[in-house]
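Visitor: Structure here, sequence nowhere to be found:
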């Protein structure tokens, strides 16, 4: 039985966001990939949720934690009482635009199915994940995809592996605050971009025709994000630099894993208090 699972960081290679609709929700389109680094979720012998790791301090282990929410939704859907515990090793910064909480919940659901309901169809597990949040399903499967609707409509896409670097300046970006700032700026543009990637051989060149619409609002909230992006753009290893999600994590794409390692070391030297990791997006 699988007892541990990676909850990988989600990276939005682009994020186009429309004006809020009648429900006050924002239709969007994004191309998401997942890194080979992230949090780790483990089944344990004790009941309840425990947390450690470099970013575990102060995190709730109560009903507001998405892992606990996933357990409750799993129990309700299966009529099973989960009598084991779950442990989260929190390796990703909190409120960082990397989908950490949803990825943690997705990893927990995989472990729970394996332990308590091995015959549960994927569609049923997906239905539970969908109740966790708009990105619950994408963070359950951890597969490259175009996300549309409010993030819940997914079209899988085959992408090459992309070496890169993630950097977070150790400031939190509230998703709600960033969206509020986005609405205040009222800079709404067309969100459709999938057609750009049909037959595209150079992903980076194609991505230059896209954007992250939340960047300006996030920068107003945390100006250091602009400094990080400027710093990344100045490095010869960087092919493309952009913010992920609602921030504050930024990423750079590189030509090779070796270039990503060099860039990672360079950025750690330039930003000694930041969280910096080389990775591969898949």
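Guide: Structure received. Quick caveat, the model's predicted, so the values are computed rather than measured.
Visitor: drop to CA atoms for contacts and neighbour counts, all remaining ones
Guide: Noted.
Visitor: Which parts of the stretch 101-250 of the chain are strands?
Guide: Secondary structure of the stretch 101-250 of the chain, counting by DSSP state E, counting those that start in this stretch: strands at 145-148, 153-156, 162-168, 240-243, 250-253.
Visitor: The fourth one packs against which elements?
Guide: Based on contacts counted as 3 or more Cα pairs under 8 Å, 6 or more residues apart in numbering; DSSP states H and E, the elements that strand 240-243 packs against are helix 224-233, strand 250-253.
Visitor: swap in the second one?
Guide: The elements that strand 153-156 packs onto, with contact taken as 3+ Cα pairs under 8 Å, 6+ apart, are strand 145-148.
Visitor: what's the neighbour count on residue 41?
Guide: Residue 41 is surrounded by 26 other residues when neighbours are defined as other Cα atoms under 10 Å.
Visitor: Below is structure B, check it against A:
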């Protein structure tokens, strides 16, 4: 048996534009994804040769909501990866959930990305195949395989790695403890005008903060209409000393605040946690 202990870092959407809707119902997006030190922890064990088709096991620990052990992003990734494994093997995954789920922080996507990254390397599966598997599991999963700053386009399959990361790396994450949002529900309610694709070149990459301030999260108004506290969280983050930029991440209830120093980020987190005990608050750093 082979055993691996890996991290699945939180994903933060620094901006999210909806640029088109296909006849299939899929929305084409454009966004800047970054990843944080806040992580789920996965213990992945790969057993000996086993020809049964229902033998893999996934166990979740510390999750806010109950997650099916059979129908989840990890199990979908394992079943697809096993088609390319040298032998049919039993895979057991134990997940300690530290990233809130249904919050726009990619908790499930990052879990799947970590499994694809780990088993793909173990079984020497080609990168192009891993990308196809990741997209089959979920739109955010391709970016979560490498978990590095990236501009994402299409339905999540078009990745442009960020070579010059020029943003502050200290962030504070906030969400209501008992509020969740469904990604399909939020996207289904989007009826606004489509955003024009941004001009992405070397100048844009060198001036990421300027670019961010010219962008937005197209799903934010819809999410606020469903969970008004999102607006309160953004205002709370913006009011803190050293605040650089605050908005909602992805299609969930979590919001991020970017700060100019670790000291100000920690102070902001403490202030918000003290005033809003019903909110989950976490200060962390971006992985660059």
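Guide: Yep, that arrived. Since the model is a prediction, treat every value here as computed from it, not as a measurement.
Visitor: overall similarity of the pair, as a TM-score.
Guide: Remark: TM-score between the superposed chains equals 0.90 [TM-score structural alignment, normalised by the length of structure 1]; 275 aligned residues with a Cα RMSD of 2.1 Å.
Visitor: before we move on, the earlier item: which one of the helices and strands packed on strand 240-243 of structure 1 is the most hemmed in?
Guide: Between those, strand 250-253 has the highest mean count of neighbours, a mean of 27, where neighbours are mean count of other Cα atoms under 10 Å.
Visitor: In structure 2, which residue range corresponds to whatever helix or strand comes next after it?
Guide: Scanning forward in sequence from strand 250-253 of structure 1 by DSSP states H and E, the next helix or strand is helix 257-270. When helix 257-270 of structure 1 is aligned against structure 2 using TM-score structural alignment, it corresponds to residues 262-275.
Visitor: Also compute the angle for the lengthiest strand in structure 2 relative to strand 150-154, please.
Guide: If you go by DSSP state E, structure 2 has its longest strand at strand 27-49. Interaxial angle of strand 27-49 of structure 2 relative to strand 150-154 (axes from the mean of the first three to the mean of the last three Cα atoms, to 10 degrees): 110 degrees.
Visitor: By residue count, which helix of structure 2 is the longest?
Guide: Among the elements of type helix in structure 2, defined by DSSP state H, the one spanning the most residues is helix 107-122.
Visitor: still on that earlier bit, and the match of helix 257-270 of structure 1, how far from structure 1 on average?
Guide: Relative to the matching residues in structure 1, stretch 262-275 of structure 2 has an average distance of 1.3 Å after the fit, by mean Cα distance after the TM-score superposition for structure 1.
Visitor: which residues are in contact with that stretch?
Guide: For stretch 262-275 of structure 2, the surrounding residues in contact (Cα atoms under 8 Å, 6 or more residues apart in numbering) are 170-172, 236-237, 240-242, 258-259, 279-283.
Visitor: Mind doing that once more with 6 Å?
Guide: 170, 240, 242, 259 (Cα atoms under 6 Å, 6 or more residues apart in numbering).
Visitor: Tell me which helix or strand comes right after the longest strand of structure 2.
Guide: Towards the C-terminus, the helix or strand next in line after strand 27-49 of structure 2, according to DSSP H and E, is strand 57-61.
Visitor: Give me the contacts around that next one.
Guide: Outside strand 57-61 of structure 2, the residues within contact range by Cα under 6 Å, 6+ apart are 69, 92-96.
Visitor: next one: stretch 2-22 of structure 1
Guide: Residues from elsewhere that reach stretch 2-22 of structure 1, judged by Cα under 6 Å, 6+ apart: 26-35, 37-43, 98-99, 103-104, 107, 188, 191, 211-213, 244-245.
Visitor: Now, of those, which are buried?
Guide: 26-35, 37-43, 98-99, 103-104, 107, 191, 211-213, 244-245 (16 or more other Cα atoms under 10 Å).
Visitor: From the contact counts, what lies against the longest strand of structure 2?
Guide: On a contact count with 3 or more Cα pairs under 6 Å, 6 or more residues apart in numbering; DSSP states H and E, strand 27-49 of structure 2 meets strand 2-21, strand 89-96, strand 150-154, strand 279-287.
Visitor: In TSV: those strands, plus mean neighbour count and distance to residue 188 of structure 2.
Guide: Supplementary listing: those in TSV, determined by neighbours: other Cα atoms under 10 Å; distance: least, Cα to Cα, whole Å:
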stretch	mean neighbour count	distance to residue 188 of structure 2
strand 2-21	21	11
strand 89-96	20	30
strand 150-154	21	17
strand 279-287	19	27
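Visitor: closest to residue 166 of structure 2 out of those strands?
Guide: Each of these was scored for nearness to residue 166 of structure 2 using Cα to Cα, and the closest is strand 279-287 (11.6 Å).
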